Every structure is written in C-alpha cells, then in structure tokens.
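1. for reference, the sequence and a predicted model appear below.
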Amino acid sequence: MIGDRIKNPLENDVWQLCLRLREVVDLICAPKIHTNQVAYLQMLIEEYLEMRSKTFPGESLKPKHHYLVHYPELILHFGPLIRLWTLRFESKNSYFKQCARKLHNFKNLCSTLAERHQLLQAYLYAGKDYMMDFIEHAIQSVLPQLDREKVEAVVHELETNLGVEGPDDLQLIKEEDIRHLLSPVQCRRLINYFKSGNTAPSLSTSFSDEPSTTQFTSPRGRSNWVDSFQVPWDKMRPSLKRAIDACNRPEPGDRRHMVHVIVDSMRENCLNPTRKDWETIGCGYFTLLQQLKTRVEYVNRDNTLSRLRKPRRSQTSDDDQPPPAKCAKIDSYGCINWQPQEYPEGETSSSLEEKRKEMVDFFTQEGLRAAKRGRVKELMAIAYLKQREDINADPTPSIQDISKQWPFLLSWKFLLSHFTTLTGVDLYTRLKEDLDKKGKRLLEFFRCQLDQGEEQLVLPSTPRLIALGDTMWSANRWMLSIEGRVVIPHLPPMPDFVTALAVLFASFYVFNIEYQVEAVTTLEFVQRFLARINPDSSKCTAKVQRSRKAGRTVKRKTSDMSLRVISFMNAFSAFDCTS
C-alpha cells in the first residue's frame, strides 16, 4: 500500500526492516510449513533482530522480541503455530471481568467462570433451535397422527411466517394462522394446547444417587406464588421476634439467619426468583433485597439448570425477511426505555424530524406558552424515540444544542414526563408520598445529629437548583441551571419544592449526566431513599475526589452503593425504631 511512496527503498533501513519482518510473519502464520523452511525462518529472525538493534540503537529489545528466537523450535515440536494461536481468547477478557464482578463469588472463581463460559457457548451453539425443538415435540404430543413433513411444515410456518421466537409466543397464535396446514379440529386442539401454557420448558432437577428426573412447567406460574407467599416466622430465632415486637433493629446475625430462612422458603416455590419477586418480598428495602439476591446466587452456584435463559434469535438467509430483533441499548441504571428501537406506528425517521421542526416553529412563534397546546403534548410523546437518539448521540451534545433541537424538553412538565417514560417512575408522585411519610422524621433525625458538627459542602457546578427568596425554606420560585446557564427559568413557575427537586433529579437521568463526586451522596440518597430507584451500580464513575480533610486529590473508594447512604439508612432505621 505504501511501497510506491518510499524513496530509495533499497537504501531505506526502516523499510528493509519492515520487509524482513513481513517475511517472518508470513512463515510464522503459514497454515503449512516444511522443515527446510524452519531453518530459513530461524535465519530470518536472527537477521531481523540484528537489523532492529542497528536501526534503532537507542531502543532496547523487548521480551517479545526474544520470544521470536524460540518459534522455530516450537514449530518443530507442535507444527504450524497458527493452529495454537490464542489471540482469539482476548475477546473473552471483558466477558470474564463482567462475570467476576457480578457473581459476588469468592470461592474457586476460576471454576465458576469456566462453568459459566461453557454453558454460554453451549447455549449460543444451540441458538434458536433449542426452543423450536420443544415446540416440535409439543405438536407431536398433541397430534401424534401427523407425519414428519406436516410437523416440519407447521414449525416452519410458526417460525418463519408468523415470527414465533419461543413458547410464550404460541399463546398469540390464532386458528386462521395455520388453517391452511391443518384440519379445523386439529387447529382447535393445537390452539387450545398452546393457550394452556404447557409448552414452555422450565427444568427443575434435584441431585441425588437416584436417576435424575426432569419436570416441565410453565414459567407463567413463576411469579404467581409471590402473591401468596408467607414468611415462615415459626422458623425465625426468638431473639429476632423479640426485637421486632419491641420495634428494635435486629442483630446482624439474626438478620442473616432471617435471610437464609426466607430464601430457603422461596426456593421451595422457585429455584431462581426474579428481581421483581425479591422486590415484592423485600418490601422495597434495598439492603434486604440485595441480601436476598446474594443468597439466591450463592445457593444456585452449582445448580445450572435453574438459571433463567432466553432463546437467541438466529440469522435468516431470506432477503425478504426482516433482520433479527436486537436488544436495545440500555443505561442499566434504572432506565427501562433508554434508547427504543421501534418507531411508533406509522412513523419514520423523516416524519419524526418533521414533527421536531413543527415544535421548533411553535416555540419560535409563541415561546414556552406553546407548551400548553395539546398538539405540542402529542408531538412530544410521539417523538420520544427521536429525542433519545439526539440525547444519546456520539459525541454527546451540549445542553445548548439540545435546547435548540428540543426547546420544549426544557419545560419542567415535559422534562418530568420524559423521565417517566425513561424510567417508568412517576417521580413527583413518589417524592411527594415519601416526603409526606418521612419528612418530619427526617427533620427530627437531622436535628439530633447537629451536635456532631456541620461542614460546608462545595456545590457541584451543574446541574444546580437556584432558589429565589431570602432562605431556601422561604423560597417560592426555583430555576434549574445546567452547564453554567439557566435552562428552566422561574416562569412559568414550578408549583412547589417537591416539583423543583423532581426536576433537578430528573435532569441527571434525562440528559445522561453522571453524579458529581461532591454531590453523589445527596443525589444517591434522593434516588434510593425517596425515589426508590435501586439499580446494582452507581451513577458516579469518578476514580478520584478532593479530600475535605487533607484538601488534596485522593483515590475515591468505589462501590455499587454509597457507603454513606447505607450508613444513613441503617442509622435512620434505628432512629425510627427508637423514636
């Protein structure tokens, strides 16, 4: 590619060095090599190392250069080295790191990672055929008189033309969809069987000396048991019962025993409960939920059959078939709709762009007063996908750019509406309820802590809430500033402080802003204690922070949840029990 650009290539030492290295690489990576060529390879390597030392005398050779000397001997022992190439394994590095961080496993991690990876490879190898085999067996069990060709035709119709991806989709099949393949009676028998929900496989196996048996049950009944689940209080320690009766905080040992008992009782109904099940039984308390989750993962370490799996959609070779559905990119920090993939019905990228321009015209003519129009509200809801595309663009747009493209997004009403669509949480309602329930107790708790000394906190640069009034408590108007400029003015006014707090908190999620180190404890307190959004990780990824005591930059301790927030929740729970 660049040989014709080299002047005097025969006299250019660097170019000759590159050519010699290319010869070495060609022989090393060759799928077949003769023993006579091995001697020639050894000579090339020696010449290359000598030329490298003379061409770059100031650069010492690295250990990797020394490895080249051993390649000829290795080829004589093992054959072409390309067949022993391990570079492909480098792609597994991120997978193993992610598993190691999320497994919470501290015993024989290598064995666990090897097992997880082997199961992943087996699952990927099976692909979609795994689930479709179950569907084929289900059809044969209901209609045993069908010949093989007819069964394959029905499975092909369900998979290719009707888009069935798994057993759950079978309940949506109608009689007219397969009427051209089966008789009316056969169609009705098959449809009734599909709607009974008996086609979804869920493996439940117990390990013993006797031959293992496999049972197939519908996952639709997976969460039904949660509604009728009863905590086995008769198995709890007497000291735990006394602490609860006296409204005291249980001892750590009693709490751990309670978690073990609850998990054992849960696993009698479902070997691997979902996060939704934990939240229901954990009553929304994040620390209890995490303990239940960790305990379930620990007891399920060796039970590979109880893990939840989803079929992987395989590629199709037909040009007229739509491409396989891809998982939407998610923020994984409490967001359920971070970047939707499907356009609203009847909409395209160009039509959403036209709607965006229409809203810009409304804003140019009437300003924020146009936000009261029903048409603007309708357009903002339809164009949510386009809003997320612009916000999530790379490089990240500034707030000023977003305000030009989506001026109504900086109206506090539409900002909160966008947050609700993004996270599924009605933030104002949730903050209002929690402040009404916990507000007085919070004030009493902090009033009791004043003797510990107060520190002046350095407010983060952005976002910040600006209160207009003599004091924070007497203010009745608020503004929001981001990136050093006011983005939500005091007119039209926010009705109360709860709305202002909701707008401030929502701006971090809507505009993909990380929590600043200086404010991470306060914001995570609002997120987990008041808004009750409890993901597994932290929204602050900073590695360093400024020490308040030493006044210098120090390495920041990172954890899935702020240790100060955990400490506060424990202290507040103890205060609540004793007050």
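-> Now that the structure is in, tell me what you want to look at.
2. make it CA atoms for all contacts and neighbour counts henceforth
-> Will do.
3. so residue 466 is in which element?
-> strand 464-468 (DSSP states H and E).
4. just the buried positions in that strand, please.
-> Burial within strand 464-468, assessed by neighbour count using 16 or more other C-alpha atoms under 10 Å, is assigned to 464, 465, 466, 467.
5. the residue nearest to the last one when sequence neighbours are not counted: neighbouring residues, count only.
-> Nearest-residue entry for residue 467: residue 478, 4.6 Å, with adjacent residues in sequence omitted and distances by C-alpha to C-alpha, 6 or more residues apart in numbering. Using other C-alpha atoms under 10 Å as the criterion, residue 478 is surrounded by 23 other residues.
6. structure B:
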Amino acid sequence: MARLRQKRPSISGMRRQERGPMDQYGCVRWQPKELPAGETEESLQEMKRQMLQLYAQFGMAGAEKGEFQRWHENTYMLQRCDLNADPPLSISKIKDDWPFLFSLKGLFSHFSELTGISILEKLPAAIEQRSKTIIEYFEQHKTKAVSEVLDAYQEVNGSKAICIILCLLAHFNENGIFLKADILPLCLPMTTPSLFALGVFTCVFVISSCICSPAFVQFIVGEPLSADKWMMSIEGTIVMGPHNNLLNGVAATFSAYYVFNLQYPKEASSTLEFVQRAFCGINSQTGSKAEKRHKLNAPVCTLLRKLLDFELMG
C-alpha cells in the first residue's frame, strides 16, 4: 500500500498558517508553519528528547505521566515534518523517534490536531446513533455474506461496532482490515506473549501489510464477534496492543490511516470511506484516500442514500 507524502519542509522561517478548509484528505493541519507560542526549534527538540526518556523509563505508560500532553501537543509540528517526509520514513523509524504516536492517547491527540475531530467522541456517538438503522437495513437487505455476520451477532455480548464493520465489509464484498489467523505468527514480535496459549479472543486490525497473502476477516481464536481484545499491525508488524475495547480499536485503525498518511487498501476502501463519511463526518467532495480514485465512491454514496431513505420511511 502506497504512503502519501509531501516534500519535507524545514522548520526555520515558517510563517503563520491558520486552520483552514479541509484538503482532499480531510486534514486541517497537514503541516503547521508556525512554532508554538514561546517555543524555539531547540526547545521542541528538547521536548522530543524528554518524551524519548519518558518512554525508555515507563514504556507506553509514560503517556499518562507529567508533562507528556504538553510536550506531545507542542511537538506536533516536528511530528508532521517526519510523517510528511519525502521519501517516507518507515513505520519502524517513526516508532523509534515518536513512540507515543503508537499509544492510544498520542494517536488520538495527533488525529484531533490533524483533522479537527475528537474521534473518541465522534465515532462512538455516530455508531450509537446510526447502528440500529444500519443493522435493521442489512437485516431486510441480506446477502449471504451479510446474513452470516448477522446470524453470528449477539446484541448482548457482541460488539456492535465490529458487527457493523463486518456487515459493511460483506456488503461491499471486501475482506481487508482484519488479519487471517495463519498469518499472525509472521507479524508478532518476539516479545509478544502467545495469545493462543492465553486463550484470548483477539482481533487484529491490519493497516498496511508487507505480507503477500491477503488479509481476511478472521480472528486468532473463536468466532469474529467473540473477540474482546485487539491489536494493530502496520507494515507486517504489531505496533499496538493487545488492548481492550474494540470500539477504540476501530477508532485507532481509522486514525492511523490519517496520522501515518496511508492510503485505504483496495480490500477495504469502501468500508473505510463509509466510516469516514457516515461516522467521522469527513465528507470531502473531491479526492480520496483510496488508491487511484479521485471521485466520490459510488457504492458508498449509494448505501448512504439508501440508509437515509430507509430511515425516513421507518
């Protein structure tokens, strides 16, 4: 999967840039051009060093310590310089330089700066508001694949968000995002405990895989809707998790495409664009994060229109 990049700008001499209209990828602060008030290049680099020391001492738990939030927000410009580098830096290099971008707090904070959207507020509220309509629509307009998802879904114990994502994947005849169980060992770092041995139902969200095999909708153990933990894989390596709360996993997966300048994969482009438009409110009229697509996604627009009609008639 290709990564979208711009030429890396220098920090010195950057002029003020106001939060302006969203560009074609829904970003409002793609590359800030003004240093934070009262800061210099040297002070920002010192904040970066302090965060690296924090990570070395506490790991990802450092995101909850001391001055982290202020350091993370103030160094947003430096983060974007590295993320927008041309040629692009590898995910492993980004993780070495900015490890807290792979924490939930750091990832969601960066996404909020980049898009102007608080995804932990927007996504759950939108799914809660629209889930009943979406599930009822699919119950009345079943395909074989959608039926299999709905038959396995248990409203009491199942994840509503994962059910909807699986229904969308089935509806659009896509199979991306989740990792096939027999591919997983190739992605797990040596330090990751055996989830098979632990008997954990874990969902793996695939962002960008260096493995040739396609990423199908499957889980490590048990049925898809039985998962209670999640991990994220980018470029063939697990970079986040295991974590609880599958809805946070959906939010983190979507955020990562924007934060790390990744194109929607062909195997899940319509599903991700539906999440983008219906749940996150990013409704750019031109361009797309899907490869080689510069117009609105017709299947997504059709489903959105049908859902609106279904809701009005209900």
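-> Yep, that arrived. What you are looking at is a predicted structure, and each value in this text was computed from that prediction instead of being measured.
7. send over the TM-score of the superposed chains.
-> Remark: TM-score between the superposed chains equals 0.70 [TM-score structural alignment, normalised by the length of structure 2]; 241 aligned residues with a C-alpha RMSD of 2.7 Å.
8. which position in structure 2 aligns with the residue nearest to residue 467 of structure 1?
-> Using TM-score structural alignment as the criterion, residue 478 of structure 1 maps onto residue 230 of structure 2.
9. doesn't that match fall inside a strand?
-> Yes. Residue 230 of structure 2 forms part of a strand when assessed by DSSP: H, G, I helix; E, B strand; the rest coil.
10. give the contact list for it.
-> 202, 203, 204, 205, 241, 242, 243, 244, 245, 246, 249 (C-alpha atoms under 8 Å, 6 or more residues apart in numbering).
11. what is the burial count for the residue mapped onto residue 560 of structure 1 from structure 2?
-> In structure 2, the residue paired with residue 560 of structure 1 according to TM-score structural alignment is residue 295. Residue 295 of structure 2: 12 surrounding residues under other C-alpha under 10 Å.
12. list the residues that contact residue 295 of structure 2.
-> 285, 286, 287, 288.
13. is the first one in contact with residue 296, as I believe?
-> Put plainly, it is residue 285 of structure 2. Yes. Between residue 285 of structure 2 and residue 296 there is a contact at 6.8 Å, judged by C-alpha atoms under 8 Å.
14. quick one: the residue most central in space within structure 1 from residue 535 of structure 1, how far?
-> Residue closest to the mean C-alpha point of structure 1, counted by C-alpha atoms, centre = their mean, is residue 332 at 3.4 Å. As judged by C-alpha to C-alpha, to the nearest Å, residue 332 of structure 1 and residue 535 of structure 1 stand 7 Å apart.
15. same question, residue 480 of structure 1
-> 26 Å.
16. quick one: contacts for residue 95 of structure 2?
-> Contact analysis of residue 95 of structure 2 by C-alpha under 8 Å, 6+ apart lists 101, 102.
17. need the counterpart of it in structure 1.
-> Under TM-score structural alignment, residue 95 of structure 2 pairs with residue 403 in structure 1.
18. wasn't that match part of a helix?
-> Yes. Under three-state DSSP, residue 403 of structure 1 falls within a helix.
19. what separation do you get for it and residue 51 of structure 1?
-> 60 Å.
20. got it, and residue 542 of structure 1?
-> Taking C-alpha to C-alpha, one finds residue 542 of structure 1 at 46 Å from residue 51 of structure 1.
21. now swap in residue 572 of structure 1 and tell me
-> Counting by C-alpha to C-alpha - residue 572 of structure 1 and residue 51 of structure 1 are separated by 71 Å.
22. ok, now residue 286 of structure 1?
-> As judged by C-alpha to C-alpha, residue 286 of structure 1 and residue 51 of structure 1 stand 64 Å apart.
23. neighbour-wise, which of those two wins?
-> Taking neighbours as other C-alpha under 10 Å, residue 286 of structure 1 and residue 51 compare with residue 286 leading, 22 against 17.
24. tell me who's in contact with the closest residue in space to that one that isn't next to it in sequence.
-> Spatial nearest neighbour of residue 286 of structure 1, excluding adjacent residues (C-alpha to C-alpha, 6+ apart): residue 534 at 6.6 Å. By C-alpha under 8 Å, 6+ apart, the contact set of residue 534 of structure 1 is 286, 334, 527, 528.
25. which element is residue 534 of structure 1 on?
-> Judged by DSSP H and E, residue 534 of structure 1 forms part of no helix or strand.
26. again with residue 433 of structure 1
-> Per DSSP H and E: helix 427-448 holds residue 433 of structure 1.
27. which residues in structure 2 does that helix align to?
-> Taking TM-score structural alignment, helix 427-448 of structure 1 hits residues 119-140 over in structure 2.
28. what's that stretch in contact with?
-> So stretch 119-140 of structure 2 is contacted by 108, 111-112, 146-147, 150, 160-161, 164, 167, 247-248, 251, 255, 278-280, 307, 310-311 (C-alpha under 8 Å, 6+ apart).
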